[in-house]
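**Q** sequence and predicted structure, then a few things I'm wondering about:
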Amino acid sequence: MERSHQEDLHSAGYGLRNQVDHLLDAYEQQQTRLDEVQRQLETLRVPVSSPDRMVEVVVDAQGVLADVALTAAALRRPLDELGRSITETAQAAAQSARQQVQTLLATVTSEFDGATALSDIVEHATDVGDIRTRTEAGDSADDGSVDT
């Protein structure tokens, strides 16, 4: 084999190794960031108080009710008013959770815009677009109501 051709192959191989190293570095950074976001979503708790401060609810990232606290004064209210206040406060908390999740995912998505998709590097890897699609699908299925 001609020396010039060997040098060309060696140079191409070196360039390819650099490209693979770059892609793997990008993958590791993206995976680390996605793991961090996943932990944030798992621990997200959103507290919201009713306008009169007699009811406080806490929901998780999916808007699922995690806690309800009532003041003594709330317990003296008519049950239909109390129920309405709890429901409205829980709905407000769920909406706030959706907004916080969307903001977090938008930040991550913008960080990865133009980056090589993880699934292009590693088979079965989760891409930011996959997370966004699942989140948006969940939002479209949610009518904002709270099951009691």
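**A** Perfect, thanks for sending it. Since we're looking at a predicted model, the values are computed, not measured.
**Q** switch to C-alpha atoms for all contacts and neighbour counts from now on
**A** Will do.
**Q** just the helices from the protein, written as ranges.
**A** Assigned by DSSP state H, the helices in the chain fall at 3-43, 72-75, 79-112, 118-121, 128-141.
**Q** most tightly surrounded among the ones you listed?
**A** Greatest average neighbour count among these goes to helix 79-112 (a mean of 17), per mean count of other CA atoms under 10 Å.
**Q** now it and helix 128-141, what's the angle there?
**A** Helix 79-112 and helix 128-141 are oriented at 160 degrees to each other (axes from the mean of the first three to the mean of the last three CA atoms, to 10 degrees).
**Q** structure two is appended below for comparative analysis:
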Amino acid sequence: MPPADPDANAALRARFDEVHAQYTHLRDNVGELQRDLAGLEVSVASADGMVTVVVGARGQLLRLRLHERAYAAHRPDRLAELITKTTRRAEQAAVEATAELVARVVPAETGVPELLRGGDLGALLRRHDDTMGYEERR
């Protein structure tokens, strides 16, 4: 059996301490993160102010407000399009706000905040594979 390498052991210990600290931070702050996400509301108004959309952390529609002149200012098809576009902007703003809240607790190097922003699970798995030195077998 080869002798233990003190430098390698110190490096492993340092990495373990880092990962453990990240885990502890996550565990200690997950309750606050859940409360923040549950209470998150993002409000976006159309450029003309006729439509205001409020969505939650998952982009779910919470409230829709139409200005009293919205029907007079826009034909029905144009108003529907304005509502849809404003809702999409609000959904994207909610994704960004959610990712920012998660990034306070979950380390960026995990890829989770970026996954929330882009929804690319493949990129997250490739990052993990690179970190672990995994190469796909063919």
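**A** It's in. Everything numeric here is computed off the predicted structure, so don't read it as measured data.
**Q** got a TM-score for the pair?
**A** Once superposed, the chains reach a TM-score of 0.61 (TM-score structural alignment, normalised by the length of the second structure), with 99 aligned residues with a CA RMSD of 2.9 Å.
**Q** related to what we said a few turns ago, which stretch among the helices of the first structure comes nearest V58 of the first structure?
**A** Ranking these by proximity to V58 of the first structure (CA to CA) places helix 79-112 first, at 6.9 Å.
**Q** by contact count, what packs against the closest one?
**A** Judged by 3 or more CA pairs under 8 Å, 6 or more residues apart in numbering; DSSP states H and E, helix 79-112 of the first structure is in contact with helix 3-43, strand 45-49, strand 55-60, helix 128-141.
**Q** aligned to D67 of the first structure, what sits in the second structure?
**A** For D67 of the first structure, the aligned residue in the second structure is R63 (criterion: TM-score structural alignment).
**Q** contacting residues for its match?
**A** R63 of the second structure sits next to 53-55 when contact means CA atoms under 8 Å, 6 or more residues apart in numbering.
**Q** dump those into CSV; add distance to R75 of the second structure and neighbour count as well.
**A** Converted to CSV, the contacts of R63 of the second structure look like this (distance: CA to CA, whole Å; neighbours: other CA atoms under 10 Å):
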residue, distance to R75 of the second structure, neighbour count
V53, 19, 24
V54, 23, 22
V55, 25, 23
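**Q** for these, which one is nearest Q22 of the second structure?
**A** Comparing these against Q22 of the second structure with CA to CA picks out V55 as the nearest, at 30.4 Å.
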